[in-house]
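Participant: coords below, sequence missing:
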């Protein structure tokens, strides 16, 4: 099966799947890592590598830094692991504290300090990709560009991308950058259909019943036109379709899974892979067995009719 690829060859991966590391590192508290945390992370990472995944996605807030820390421990224990993968992390979300509420921060100082923390926890000198996690209303593109320029010149970061940004925000940030944004990570799944509904309900009364879709206007098109790699977080729909008895849509997922002799999760990923935008689903499970089962997604070639059958069943409403 062939997959649409982004225009920039430097961002191509051996697999169209990404492993998201948010489930690694134990609980969200401040306690130390345990050997059980390390063992679970090791099993998950090896499972992802076994199905061809090469890009591993982090964020500085995941498990309050423990997801990166446990990954760093494994990199320290296995000297050859770093050469087998690429690292991506995100910054820009700050938890509430005594001085301020939870907020987003794209100031140069915060971006640069965040990257230093990411590198320290991972135990590496460089990450291939840095994503800005959530749009900061106070963002100044020129300030972001200066911070990224310093990080790149220091050899700390290879490329810059974003997460949860629409086309206008990408365009505004790109206006100040000397090189192209390489990725945008967004919530896209069979349970989160705004990215598709934005096109199918345009100029139709159904748009009024699907207001979330309108925020997407032009985002997929911008990414495809400018070679921005789309990554889908939440791609497994938070387990919404695991039980065929729960909904008509879940029943369709399982029927198609049976047709292809595979799992429901593999069908959910294959549905995203079928889109011509070349979407990379991010697998967020911490269960090694489930991760390995996701590898089937690349073997499934959904017909146009099967793709639409899943879409219409999940949206619960006939197309306009």
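Facilitator: Received, thanks. What you see is a predicted model, and the numbers here were worked out from it, not measured in a lab.
Participant: all contacts plus neighbour counts: C-alpha atoms, from now on.
Facilitator: Noted.
Participant: What residues sit buried inside stretch 73-86?
Facilitator: 73-75, 86 (16 or more other CA atoms under 10 Å).
Participant: Filter these down to the ones in helices?
Facilitator: 73-75 (DSSP state H).
Participant: quick one: buried residues of stretch 196-203?
Facilitator: Quick answer for stretch 196-203 (16+ other CA under 10 Å): 196-199, 201.
Participant: who are the neighbours in contact with residue 265?
Facilitator: 236, 242, 293-294 (CA atoms under 8 Å, 6 or more residues apart in numbering).
Participant: want to throw those into CSV with neighbour count, secondary structure and distance to residue 320?
Facilitator: Below are the contacts of residue 265 laid out as CSV (neighbours: other CA atoms under 10 Å; DSSP: H, G, I helix; E, B strand; the rest coil; distance: CA to CA, whole Å):
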residue, neighbour count, secondary structure, distance to residue 320
236, 26, coil, 26
242, 18, coil, 28
293, 17, helix, 35
294, 25, helix, 33
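Participant: closest to residue 301 among those?
Facilitator: residue 294 (14.2 Å; CA to CA).
Participant: residues touching the closest one, list them.
Facilitator: Residue 294 neighbours (CA under 8 Å, 6+ apart): 51, 263, 265-266, 269, 283.
Participant: Okay, strands next: where are they in the stretch 101-250 of the chain?
Facilitator: Ranges of strands within the stretch 101-250 of the chain are 103-104, 127-132, 157-163, 183-187, 229-233, based on DSSP state E, counting those that start in this stretch.
Participant: which stretch among the ones you listed comes nearest residue 314?
Facilitator: strand 183-187 (15.5 Å).
Participant: got the buried residues for the closest one?
Facilitator: So for strand 183-187, counting by 16+ other CA under 10 Å, buried means 183-187.
Participant: now stretch 16-28
Facilitator: Those would be 16-27, for stretch 16-28 by 16+ other CA under 10 Å.
Participant: Centre of the chain to the edge, which residue is at the far end?
Facilitator: residue 205 (31.4 Å; CA atoms, centre = their mean).
Participant: how near is that one to residue 174?
Facilitator: Distance of residue 205 to residue 174, given as CA to CA, to the nearest Å: 34 Å.
Participant: Could you do residue 108 as well?
Facilitator: Distance from residue 108 to residue 174, by CA to CA: 16 Å.
Participant: next, the one to line up against it:
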């Protein structure tokens, strides 16, 4: 699979990341087959979080991949921490204990990337910095990033954190694309001009932070997928038209739309269906024309000013 550099790091990563949030819906045999299919596609980047399945997803993955030192060398593992029941927690103690739990469940000595999951209103940047330093010095984490953070939240962390922020995982899809469409509406008096994210897309591009779109097929927060959904007839007709032109599925086109953006994003899949996984990975070999990219965007009802 085609690769990109993750942020400013020297880490080459596949352009499609495999999200493991739902791997606990599979039995052992299914999980083994799913992971094997991912690796066959060249998709060796697996995204986790300590809250997925209450930690079970990491355990299931480690068993499914038959984790060993030789297997570990073939994998790029990312996990997230910072969410507790009823609160967010970026304290030094919580970050350190979370990583120890993640490593134990994944049966590995280190993470390639650790992301802070959702912004903690009580964050103390010095505590985050202390945790990152300890984790890096101990060899437990090699690269660091964030998830769902605005430019100013990242800048606040960078007051104390010396490690580069290599990734920011953000909700983004064809139908959840305000971070893209807001850029069309500078100085306009319409709802699309509202700054909801502090210009996070441009910020990440300026600072070489890789955007990792999560829920790339969802509309709303978790209201459902837009593909083959009767709520989006014009959009699906356009996606199907472009898919036929390239000889691929609509799933492939939905991921290819994100990959076409010059920010060099790394979408995170969520499917546990092997064929859809393969279709997602095929997007690495599809480049949409400017006309098709804009045609799909306009089919969502987006208006150019």
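Facilitator: All right, it came through fine. What you are looking at is a predicted structure, and each value in this text was computed from that prediction instead of being measured.
Participant: returning to what we had before: could you dump the strands of the stretch 101-250 of the first structure into CSV and include distance to residue 275 of the first structure?
Facilitator: Below are those laid out as CSV (distance: least, CA to CA, whole Å):
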stretch, distance to residue 275 of the first structure
strand 103-104, 31
strand 127-132, 23
strand 157-163, 19
strand 183-187, 15
strand 229-233, 11
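Participant: show me the contacts for whichever residue in the first structure pairs up with residue 227 of the second structure.
Facilitator: By TM-score structural alignment, residue 227 of the second structure lines up with residue 241 in the first structure. Contacts for residue 241 of the first structure (CA under 8 Å, 6+ apart) come out as 247, 249-251, 253, 264.
Participant: ok, 10 Å please
Facilitator: Residues near residue 241 of the first structure by CA atoms under 10 Å, 6 or more residues apart in numbering: 190-191, 247-254, 264-265, 268, 314.
Participant: ditto for residue 76 of the second structure
Facilitator: With CA under 10 Å, 6+ apart, residue 76 of the second structure has these contacts: 11-14, 17, 43-47, 111-113.
Participant: Kindly report the same for residue 67 of the second structure.
Facilitator: Contacts of residue 67 of the second structure (CA under 10 Å, 6+ apart): 61, 73, 75, 106-108.
Participant: how about the nearest residue to the aligned partner of residue 181 of the first structure in the second structure, chain neighbours excluded?
Facilitator: If you follow residue 181 of the first structure across to the second structure using TM-score structural alignment, you land on residue 165. What sits nearest to residue 165 of the second structure in space, not counting adjacent residues and going by CA to CA, 6 or more residues apart in numbering, is residue 145, at 4.6 Å.
Participant: Pretty sure that neighbour sits against residue 210.
Facilitator: Yes: counting by CA atoms under 10 Å, residue 210 is a contact partner of residue 145 of the second structure at 9.2 Å.
Participant: Between the two, which contacts overlap?
Facilitator: With CA under 10 Å, 6+ apart as the test, residue 145 of the second structure and residue 210 both reach 7, 165-169.
Participant: I'd say the residue farthest from the centre of the first structure and residue 211 touch.
Facilitator: No: with contacts defined as CA under 10 Å, residue 205 of the first structure does not count as touching residue 211, sitting 11.0 Å away.
Participant: Show me where the stretch 51-200 of the first structure has its helices.
Facilitator: Using DSSP state H, counting those that start in this stretch, the helices found in the stretch 51-200 of the first structure span residues 66-77, 108-122, 141-153, 167-174, 194-200.
Participant: on contacts alone, who are the packing partners of the last one?
Facilitator: Same thing as helix 194-200 of the first structure. strand 183-187, helix 211-214, helix 219-226, helix 304-315 (3 or more CA pairs under 10 Å, 6 or more residues apart in numbering; DSSP states H and E).
Participant: which residues in the second structure does it align to?
Facilitator: The aligned range for helix 194-200 of the first structure is 178-184, by TM-score structural alignment.
Participant: that older thread, most surrounded residue in the contacts of residue 294 of the first structure?
Facilitator: For these, the largest neighbour count, defined by other CA atoms under 10 Å, is 28 neighbours, found at residue 269.
Participant: I'd like to know how far whatever residue of the second structure lines up with that residue sits from residue 105 of the second structure.
Facilitator: Counting by TM-score structural alignment, residue 269 of the first structure corresponds to residue 255 in the second structure. To residue 105 of the second structure, residue 255 of the second structure is 30 Å away according to CA to CA.
Participant: Same check on residue 84 of the second structure?
Facilitator: Residue 84 of the second structure is 17 Å from residue 105 of the second structure, by CA to CA.
Participant: These two: which has the busier surroundings?
Facilitator: Set side by side, residue 84 of the second structure and residue 105 show more neighbours around residue 105, with 19 against 11, by other CA under 10 Å.
Participant: Translate that one into the numbering of the first structure.
Facilitator: Using TM-score structural alignment as the criterion, residue 105 of the second structure maps onto residue 121 of the first structure.
Participant: Next: residue 145 of the second structure.
Facilitator: The alignment partner of residue 145 of the second structure in the first structure, by TM-score structural alignment, is residue 161.
Participant: and its match, how many neighbours?
Facilitator: With other CA under 10 Å as criterion, residue 161 of the first structure counts 23.
Participant: try the one 10 residues further on
Facilitator: Neighbouring residues of residue 171 of the first structure were enumerated by other CA under 10 Å; the total is 14.
Participant: Contact partners for it?
Facilitator: Residue 171 of the first structure touches 165, 181, 222, 226, counting by CA under 10 Å, 6+ apart.
Participant: swap in residue 93 of the second structure?
Facilitator: 127-128, 130-131.
Participant: Still touching in the first structure? Go through these.
Facilitator: Here is what carries over to the first structure from the contacts of residue 93 of the second structure, by both residues aligned by TM-score structural alignment, their matches' CA atoms under 10 Å: 127-128, 131.
Participant: with those in mind, which one is nearest to residue 305 of the second structure?
Facilitator: Nearest to residue 305 of the second structure among those, with distances taken as CA to CA, is residue 128, at 42.1 Å.
Participant: The closest one pairs with which position in the first structure?
Facilitator: In the first structure, residue 128 of the second structure lands on residue 144 (TM-score structural alignment).
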